[in-house]
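Enquirer: I'll drop the sequence and a predicted model, then ask my questions.
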Amino acid sequence: MDEMTELRELRADAPVPDRAALAPGRKRLTDAIGGGGRRSYRLRTDWRIASLGAVAAVTAGALLFTQVLDVPAPRPSAPATVTGDLDLTSPAAALGRAADFLDRQEAPPEPRSDQWIYLREKNPEQEEGWAEVPAEVRERMDMGGYSPDSWVPYDDKAAENDASDTDYRTARESYRIAAGLPEEPRALLAKLREVFPSGDGEYGEREDEAEHSFRALYVLLQSYPLPPAAMARIYRAMATVEGVGVTDHLIRDASGRQVIAVTRAYDRNTRREILIDPVDYGYAGERDVVTRTHEAPRPEGLTPRVLKRGDILMNVARTRAAVVDAKGQKP
């Protein structure tokens, strides 16, 4: 059996991912083949990008289905003055409170062009999936192992000048896009739909306006850093998107923290959750949750997998983000 066959069989029951999820994986695979070094930290959390070959090994843990129990508010470790003010009765209430808080924060200086963005993320399914990739396969394909840490340059001019992936924006581009967003929610959403264009149907169904707006918002929110005032505008606009909800209690993320979950249906069987820290209202991660028990399609000859309501298909927690002076440096 060759290594491609081994990799295909690692997760043969993987569901078909959407265009937004596939795009960064396609680009990283193309860059790897061509020897390029570009890497999108902003979209790396959406690891359902599994395409055959090297990316399949990198994302081998994507379908180790787990269940995470939701827990009631408030978050014990958070200051009482913050958790006591949480209002999770509606998206407008929760995101409006977050926006008001961020509007009062002083913006730090924009990172210098020679600095790096450090991110640490907890992704237990991906970590377990890496452990299941046979060592000989990794050796043959010259791949390392799973690491929760990543570094990307803040100023990456080569990536900025590469227009082949419309879903990718560098850290500097994202910062400046966010800083220049209009105040009015409809105008802000229109601008983001322009910045992150919708697909042509090749990799899934076309997005409607609300779906497109939500995707553009969460793609930008994964960037770091973003000016606090810009995040406030983003949250207010998010609350106006059709179909957006918020859980009426804090939930536990992959690292065990209690976080706010802003939700929207991903398809008829799942919802996407953007996770927000209830103390500083920063981006804290994301989950995909099964909302309807159903059979997931699998390749011909394999028994369909039953996914139950509450199963977690993606569960990523961002536990640290910082601007540092060099690659490999940790705050």
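Expert: That came through, no problem.
Enquirer: every contact and neighbour count from this point should use C-alpha atoms.
Expert: Noted.
Enquirer: show me where the stretch 151-300 of the chain has its helices.
Expert: In the stretch 151-300 of the chain, the helices defined using DSSP state H, counting those that start in this stretch lie at 157-160, 171-179, 185-195, 209-221, 228-238.
Enquirer: now the longest one, how far from the chain's geometric center?
Expert: A distance of 11 Å separates the C-alpha centroid of helix 209-221 from that of its chain, computed with C-alpha atoms, centre = their mean, to the nearest Å.
Enquirer: name the residues of it that are buried.
Expert: When neighbours are counted by 16 or more other C-alpha atoms under 10 Å, the buried residues of helix 209-221 are found to be 210-221.
Enquirer: would you turn the residues you listed into JSON lines with distance to Thr247?
Expert: As requested, those are exported to JSON lines (distance: C-alpha to C-alpha, whole Å):
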{"residue": "Ala210", "distance to Thr247": "19"}
{"residue": "Glu211", "distance to Thr247": "19"}
{"residue": "His212", "distance to Thr247": "22"}
{"residue": "Ser213", "distance to Thr247": "20"}
{"residue": "Phe214", "distance to Thr247": "17"}
{"residue": "Arg215", "distance to Thr247": "19"}
{"residue": "Ala216", "distance to Thr247": "21"}
{"residue": "Leu217", "distance to Thr247": "18"}
{"residue": "Tyr218", "distance to Thr247": "17"}
{"residue": "Val219", "distance to Thr247": "21"}
{"residue": "Leu220", "distance to Thr247": "22"}
{"residue": "Leu221", "distance to Thr247": "19"}
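Enquirer: and those residues, which two are furthest apart?
Expert: Maximum pairwise distance in these, criterion C-alpha to C-alpha, is 16.5 Å, between Ala210 and Leu221.
Enquirer: let me see the contact set for Ala216.
Expert: 192-193, 196 (C-alpha atoms under 8 Å, 6 or more residues apart in numbering).
Enquirer: below is an additional structure, to be compared with the one above:
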Amino acid sequence: MDEMTKVRELRSQAPRPDAIRLAAGRRQLTEAAEGGVRARRLNTPHLRLGWRLAAVGAAATVTAAAVLSAQLVDGGEGVRTAPVAAMSQSYAVALGSPAETLRDAAATAERAKDPRPHDGQWVFTETSRVNATDGERPGLVDHSSWSRYDNPSMEGGKAGDDHSPREIYRFLNSLPEDPAKVRAKARAFYPKADGETRAQHDFRALTLLTDAYPAPPKGRAAVFRAMAGIPGLKADSVKDILGRDAIALSLGDKAQGDLRGQYLYNPRTWVSSGSRHIAVTDNPGGEGGPEDHWKAGDVIISEAQESRVLVDDKGDTGR
């Protein structure tokens, strides 16, 4: 066994730091961000962020391109980090083609344990976010929430394209094996946004489904296989704002708006772990002063999903 493999094994067995141990580091990040400049808010009306890690939408999704067949190597996309945000910088590691990577993801997802949720439960979620456009709340911002698993007000089309965890779980359980049919059902479940191409619509709908929790393993596997057929996919190996390894999926190199979305996954389990939104054009500065600027490639908004767990009561954290 080589040394790096042993290190990874030891790290995977380490206990999760508690809030007290994490506080000092987070305080340093906040203090560092507060010493930066106030950034203007992006004029991106279609940007949708939340615990579901919703896609950027038509104004910040990406123009479809040909399927990438080359492997990502050093010298590929260099994603920088906005100075105001104190985010972790990404790095490039050789991966298989996006289609191969997603087929591996499907095989991994299929081996996961079914959480077997039941009515009356809640989904407890913890996230951390850095938003370089939010001068009022600089630095790392923590958030926790409870979502009712069986929420009738979010089922049967009552909430538009929002769905309760129960409705999404049942939808995933009903998916066929054929990838083209999965993509068609996903598009119907999450209707098309204005200006979206077919590839953009597929990517948005399927990434939302990969973020579902709780989720049946067979359904998640079907979604990853369906994603493998989207033209223009790109897979990058990155670090999230908590310093964790992640595989970032995106659609091509160019966006229609200010930002390009990347959706992050744990490279070992392929559980959704966050999202990043990257500037596609330079911002030379605005009303905030000469420091109010960033360059194309800077990570502007980043969210890390720390944990999600099924609990029996609202207010329960599962600990």
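Expert: Yes, it's here. Everything numeric here is computed off the predicted structure, so don't read it as measured data.
Enquirer: quick one: TM-score?
Expert: For these two chains in superposition, a TM-score of 0.69 is obtained (TM-score structural alignment, normalised by the length of the second structure); 254 aligned residues with a C-alpha RMSD of 3.4 Å.
Enquirer: would you mind finding the most buried of the helices of the stretch 151-300 of the first structure?
Expert: helix 228-238 (a mean of 24; mean count of other C-alpha atoms under 10 Å).
Enquirer: in the first structure, which helix is the longest?
Expert: helix 19-34 (DSSP state H).
Enquirer: ok, back up a step: quick check, nearest of the buried residues of helix 209-221 of the first structure to Ala80 of the first structure?
Expert: Ranked by distance to Ala80 of the first structure (C-alpha to C-alpha), the buried residues of helix 209-221 of the first structure are led by Leu221 at 26.1 Å.
Enquirer: who touches stretch 305-316 of the first structure?
Expert: 13, 45-48, 62-68, 121-125, 253-254, 285-298.
Enquirer: again, 7 Å this time
Expert: Applying C-alpha atoms under 7 Å, 6 or more residues apart in numbering, the set of residues contacting stretch 305-316 of the first structure from outside is 45, 62-63, 65-67, 121-123, 254, 285-296.
Enquirer: ok, stretch 305-318 of the second structure next?
Expert: Residues from elsewhere that reach stretch 305-318 of the second structure, judged by C-alpha under 7 Å, 6+ apart: 120-128, 146, 273-274.
Enquirer: for it, which positions count as buried?
Expert: Buried-residue list, stretch 305-318 of the second structure, by 16+ other C-alpha under 10 Å: 305, 308-312, 317.
Enquirer: rebuild those residues as TSV, extending it with distance to Ala105 of the second structure and secondary structure.
Expert: Written out in TSV, the entries for those read as follows (distance: C-alpha to C-alpha, whole Å; DSSP: H, G, I helix; E, B strand; the rest coil):
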residue	distance to Ala105 of the second structure	secondary structure
Gln305	19	strand
Arg308	20	strand
Val309	21	strand
Leu310	23	strand
Val311	27	strand
Asp312	30	coil
Thr317	28	coil
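Enquirer: against Asp325 of the first structure, how distant is the corresponding residue of the first structure for Glu155 of the second structure?
Expert: In the superposition onto the first structure, Glu155 of the second structure corresponds to Glu160 when matched by TM-score structural alignment. Glu160 of the first structure is 21 Å from Asp325 of the first structure, where distance means C-alpha to C-alpha, to the nearest Å.
Enquirer: and if you look at Ala56 of the first structure?
Expert: The span separating Ala56 of the first structure from Asp325 of the first structure equals 32 Å under the rule C-alpha to C-alpha.
Enquirer: again with Leu275 of the first structure
Expert: Using C-alpha to C-alpha, which is the criterion applied here, Leu275 of the first structure is 28 Å from Asp325 of the first structure.
Enquirer: and what of Asp208 of the first structure?
Expert: Applying C-alpha to C-alpha to Asp208 of the first structure and Asp325 of the first structure gives a distance of 41 Å.
Enquirer: what does Val55 of the first structure give?
Expert: In this structure, Val55 of the first structure and Asp325 of the first structure are separated by 30 Å, where distance is defined by C-alpha to C-alpha.
Enquirer: equivalent analysis for Asp18 of the first structure, please.
Expert: With distances taken as C-alpha to C-alpha, Asp18 of the first structure is found 35 Å from Asp325 of the first structure.
Enquirer: swap in Val244 of the first structure?
Expert: Going from Val244 of the first structure to Asp325 of the first structure by C-alpha to C-alpha gives 38 Å.
Enquirer: what of Val259 of the first structure?
Expert: Noted for Val259 of the first structure: a distance of 30 Å to Asp325 of the first structure, by C-alpha to C-alpha.
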